[in-house]
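Peer 1: show me the folded form of this:
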Amino acid sequence: MKKRYLIPAIFIGLSIIAWFVFGGDAGDSVELTTTPKKGEFVVDVTTTGELRAKSSVEIRGPQGGRDVRLFNLTIQRLIPEGTVVQKGDFVAELDRSEITGRLQDAMLELQQAQSQVTQVSLDSTLTLSQARDNLINLEYALEERQIVVDQSQYESPAVQRQAEIELDKARRQLAQEKKNYVTKVKQAEAQMSEVQADLQEEQIEVDKIRSLMTEFTVNAPANGMIIYRRNHDGSKTAEGSEISAWNPVVAELPDFSVMESVTYVNEVDVQKVTRNQPVFIGLDAIPNKTLTGTVTSVANIGEQRTGSNSKVYEVIIEIAEEDTVLRPAMTTSNRIVVNRLEDAMFIPLETIHVQDSSSFVFKDSGLSVVMQEVDLGLMNENEVVVHRGLSLDDVIYLSVPEDTTGIQRVYLEEEITSN
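Peer 2: Predicted coordinates for the structure are as follows:
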């Protein structure tokens, strides 16, 4: 029986409490007010960034890929990021399949060049040998013609003349063939030089490829911690990634003594950011740690980043402190101080209402609410500086009062007028 009446009693009790807490008239509204504040006023730009070392040693792959028509190299194996290595330790292995094909092609070209040298050498030997035999035969023929001339002295003048003509022909033919032989020797030498040059070129190509293949095993150039290289699109180089032969960086060994925060500022706020502005830096990984820094670089050209609908500009912030807990890729919250006033009066932005190009606040004058014109100054995300129109004791409304009928306006340089 007691249980039967207990539940209704609880319900009635909760209803009475709710009536006292929330009021009996649902039509009543609560109007929020505030008063101006005085003190330091800071205009800042807040961004999210990522730590990186200001300087680092690049771990590079093969340097001569373009010389053998290799333009992209694939990383086959890569040790985990964050691994501490010593100079000479293994870092990465690059895919050799393409360069192996290049070596096979170069070896085939080398063999063909060697065959060409052998062929030209044999042809030259045979040609010159035949030319030398021909010279010997011509010398014998000349000697025979000389004997005929000697014997023709007892013959008729016509026979003697014919013998002398034949001798002269043999003499001129021998002289011509000697000149031809010299030319053939030079031609053979030129052909041999040409094919030997081709052979040497092919041999250099083979040696170059073999030397380059030894660089496909990448070792650490110094001691340090392995950090993967970040690409232009924000991704990191990893196993399976391709690196360009123009800049074959596999990974980096950062110098932790000087760190930077790389951040991106939207095109609206970048006009406020300049070099040498102070920055307060927080670390997502260590919430209670605050660092300081300075803007060292502001990009002149914007870029379209993934996840952003507008252009953003890269801003580099150098960290002032040296701390062993700082590591590359840590997320930072950066508050870039654009402007600062040591002693200013300021109010929330939601108290400002613009009418006819003038700024007003709704102020409690004691007996009624008036629209007070104000002279504004610097503005940040939440508040705005007031130069004239208010005092620290004034009470202003955070929203438009419910009833603005007949409300008065107070201008900075005019008397109170009524709507």
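
Peer 1: okay, CA-based contacts and neighbour counts for the rest of this
Peer 2: Fine.

Peer 1: now do the strands in the stretch 1-150 of the chain.
Peer 2: Secondary structure of the stretch 1-150 of the chain (DSSP state E, counting those that start in this stretch): strands at 33-34, 37-53, 56-60, 72-78, 84-85, 90-94.

Peer 1: how many other residues sit next to residue 391?
Peer 2: The number of residues packed near residue 391 is 14, by other Cα atoms under 10 Å.

Peer 1: which of the helices or strands spans it?
Peer 2: Assigned by DSSP states H and E, residue 391 belongs to neither a helix nor a strand.

Peer 1: need the strands of the stretch 1-150 of the chain in a markdown table with distance to residue 115, can you?
Peer 2: Listed next are the strands of the stretch 1-150 of the chain as a markdown table, based on distance: least, Cα to Cα, whole Å:
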| stretch | distance to residue 115 |
| --- | --- |
| strand 33-34 | 97 |
| strand 37-53 | 56 |
| strand 56-60 | 38 |
| strand 72-78 | 33 |
| strand 84-85 | 49 |
| strand 90-94 | 34 |
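
Peer 1: please tabulate the ones you listed in JSON lines, including the columns distance to residue 259 and mean neighbour count.
Peer 2: Below are the strands of the stretch 1-150 of the chain laid out as JSON lines (distance: least, Cα to Cα, whole Å; neighbours: other Cα atoms under 10 Å):
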{"stretch": "strand 33-34", "distance to residue 259": "43", "mean neighbour count": "14"}
{"stretch": "strand 37-53", "distance to residue 259": "4", "mean neighbour count": "19"}
{"stretch": "strand 56-60", "distance to residue 259": "10", "mean neighbour count": "18"}
{"stretch": "strand 72-78", "distance to residue 259": "25", "mean neighbour count": "19"}
{"stretch": "strand 84-85", "distance to residue 259": "18", "mean neighbour count": "16"}
{"stretch": "strand 90-94", "distance to residue 259": "24", "mean neighbour count": "20"}
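
Peer 1: sequence B follows; please return its structure for comparison with A:
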Amino acid sequence: MKTINYIRSAREGSIVLGLSAVTASLLLSVPALAANWYGVVKEDRVVTVTATGSVESKSEHNIGVPPSDSWRLRLDWLVEEGTRVNKGQRIFSIESSSQQRDLDELQGRLQVMESQVEAQKEKNLQDIESEKLSRANLESESIKATRKANVPAGTIPGIEYKKLIEQERLANTLYQRALTRQSMSERSRELQKAALDREIKRVEGNLEQRKKEMASFTVRAPINGLAIIGTNWEGQKLESGSRVGPGWPVVTVVDDKNILVRGTVHEQWAAKLAVGQRAIVETDALVGSKLMGTVASVGNTVRRKSQRSPTMVLDFTVEFDEDYSHVLDLNMNVHVTIEVDTLVDAIAVPKDALVYREGRPGVITKQAWTPVELGSSASEGYFIVLDGLEVGQKVKLL
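Peer 2: You can find the predicted model right below:
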């Protein structure tokens, strides 16, 4: 009896479990069945545009080789790729031995000319004193000759008187020549001094230029950020010892703490895009995360996507509502969904409901496959239906 009771109990238990399993299966199948059909309704739909983009810095500075008279320069020191640098920190320096030689030569020439100036001053003082003494003597002789000749003509015999007159004329002539020579000497000294001053200023200018050039050969970061090393003519990364020329880009300092998204949309959406529209940024590296932002800029005209692609696109940028620099890396590829419009009382179906036949879009209703006319707009995960469906109908989800 115990055995029979045990078996019965077991059978009764199995029946209960079986009924429970069926019930559970039915209960689970109802929502599953309901989930396979979508009820058509009218509601406001946000129209979105999807695009691709990449994370970039809002601020970056390209720093090249400073101006120089030399076209073949050499990097003496270069910061390592990816180093985080602070504003004012040295990022590279140019080898300056030839500039130092020029600097030493100019300083030597300047010292020589300054010595010449001092020597010329001393000589000028001596010449001035000598000329002053000579003029004083000639002036004295002129006065004496004039005084001797200033007597009545009959007082002194004719021949002697004529001699006095000639001596007066000669003394006055020599004195006047001395005065003229004084003016010419002063002018000559002024010209010599001016020429030497001009030469000194020219050398001083060259010297100052060389000093500035040498100072500019130590280049420092203009902002805080990451140092990205440039490449040479062959596309290889620069390094210490690399040959470069004036203006050649050596380091780009990128502010990776101040980021945005730069992307493109197909030209068909160009007229829809506008500054201030809301945007959702997603990336494969952060599955399920939606980073909110706003369209910050829109290009003026469409352009070719690339030289090899005929596709026309419009550029745009998105700025984030919050700081996401701790989760987003520079150059990371992202997906962008932009809310470009809102349709009032629109009918839309999920993208999983569309079935194409002979190139025409349609949906499967309770009756059969029904063709529909789709609008040019789409809402996130849904397609707007202009004609072919009515409110209350159900369409199958595939």
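
Peer 1: of all the strands of the stretch 1-150 of structure 1, which one is nearest residue 119 of structure 1?
Peer 2: Closest of the strands of the stretch 1-150 of structure 1 to residue 119 of structure 1 is strand 72-78, at 38.4 Å (criterion: Cα to Cα).

Peer 1: which strands or helices does that closest one pack on?
Peer 2: Other helices and strands packing on strand 72-78 of structure 1, by 3 or more Cα pairs under 8 Å, 6 or more residues apart in numbering; DSSP states H and E, are strand 90-94, strand 242-244.

Peer 1: what does the shortest one contact?
Peer 2: Contact partners of strand 242-244 of structure 1, identified using Cα atoms under 8 Å, 6 or more residues apart in numbering, comprise 71, 72, 73, 74, 75, 249, 250.

Peer 1: downstream of that strand, the next helix or strand is which one?
Peer 2: Following strand 242-244 of structure 1 in sequence order, the next helix or strand is strand 249-254 (DSSP H and E).

Peer 1: that following strand vs structure 2, average distance?
Peer 2: Superposing on structure 2 places strand 249-254 of structure 1 at an average distance of 3.4 Å from its equivalents, by mean Cα distance after the TM-score superposition for structure 1.

Peer 1: for that strand, packing partners?
Peer 2: Where contact means 3+ Cα pairs under 8 Å, 6+ apart, strand 249-254 of structure 1 is packed against strand 56-60, strand 224-225, strand 227-228.

Peer 1: returning to what we had before: out of the strands of the stretch 1-150 of structure 1, nearest to residue 314 of structure 1?
Peer 2: Across the strands of the stretch 1-150 of structure 1, closest to residue 314 of structure 1 is strand 37-53 (Cα to Cα), at 9.9 Å.

Peer 1: circling back: and the contacts of strand 242-244 of structure 1, which is closest to residue 16 of structure 1?
Peer 2: residue 250 (72.2 Å).

Peer 1: got the contact list for the nearest residue to residue 41 of structure 1 once chain neighbours are set aside?
Peer 2: Leaving out its chain neighbours, the residue that sits closest to residue 41 of structure 1 by Cα to Cα, 6 or more residues apart in numbering is residue 341, at 5.1 Å. By Cα under 8 Å, 6+ apart, residue 341 of structure 1 lies in contact with 40, 41, 42.

Peer 1: what is the nearest of the residues you listed to residue 184 of structure 1?
Peer 2: Lowest distance from residue 184 of structure 1 to those (Cα to Cα) belongs to residue 42, with 92.2 Å.

Peer 1: from residue 358 of structure 1, how far off is the closest one?
Peer 2: Here the criterion is Cα to Cα, to the nearest Å. By it, residue 42 of structure 1 lies 24 Å from residue 358 of structure 1.

Peer 1: ok, back up a step: now render the helices and strands packed on strand 249-254 of structure 1 as TSV, adding distance to residue 168 of structure 1.
Peer 2: Shown next, in TSV, are these (distance: least, Cα to Cα, whole Å):
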stretch	distance to residue 168 of structure 1
strand 56-60	76
strand 224-225	89
strand 227-228	87
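
Peer 1: between the ones you listed, which one is nearest to residue 33 of structure 1?
Peer 2: Comparison of these against residue 33 of structure 1 by Cα to Cα identifies strand 227-228 as nearest, at 53.3 Å.

Peer 1: show me what that closest one is packed up against.
Peer 2: Packing partners of strand 227-228 of structure 1 (3+ Cα pairs under 8 Å, 6+ apart): strand 249-254.

Peer 1: give the equivalent position in structure 2 for residue 337 of structure 1.
Peer 2: In structure 2, residue 337 of structure 1 lines up with residue 339, judged by TM-score structural alignment.

Peer 1: skipping adjacent residues, who's closest to that match in space?
Peer 2: Counting by Cα to Cα, 6+ apart, residue 339 of structure 2 lies nearest to residue 48, which is 4.4 Å off, once chain neighbours are set aside.

Peer 1: by residue count, which strand of structure 2 is the longest?
Peer 2: Criterion DSSP state E: the longest strand present in structure 2 is strand 333-350.

Peer 1: quick check: next helix or strand after that strand?
Peer 2: Remark: after strand 333-350 of structure 2, the chain's next helix or strand is strand 355-357, criterion DSSP H and E.

Peer 1: check which element follows that following strand along the chain.
Peer 2: Remark: after strand 355-357 of structure 2, the chain's next helix or strand is strand 360-364, criterion DSSP H and E.

Peer 1: mind listing what's buried along that following strand?
Peer 2: Neighbour-count burial for strand 360-364 of structure 2 flags 361, 362, 363, 364 (criterion: 16 or more other Cα atoms under 10 Å).

Peer 1: just the residues contacting stretch 388-398 of structure 2, thanks.
Peer 2: Outside stretch 388-398 of structure 2, the residues touching it (Cα under 8 Å, 6+ apart) are 35-42, 347, 350, 352-353, 363-366, 370-373.
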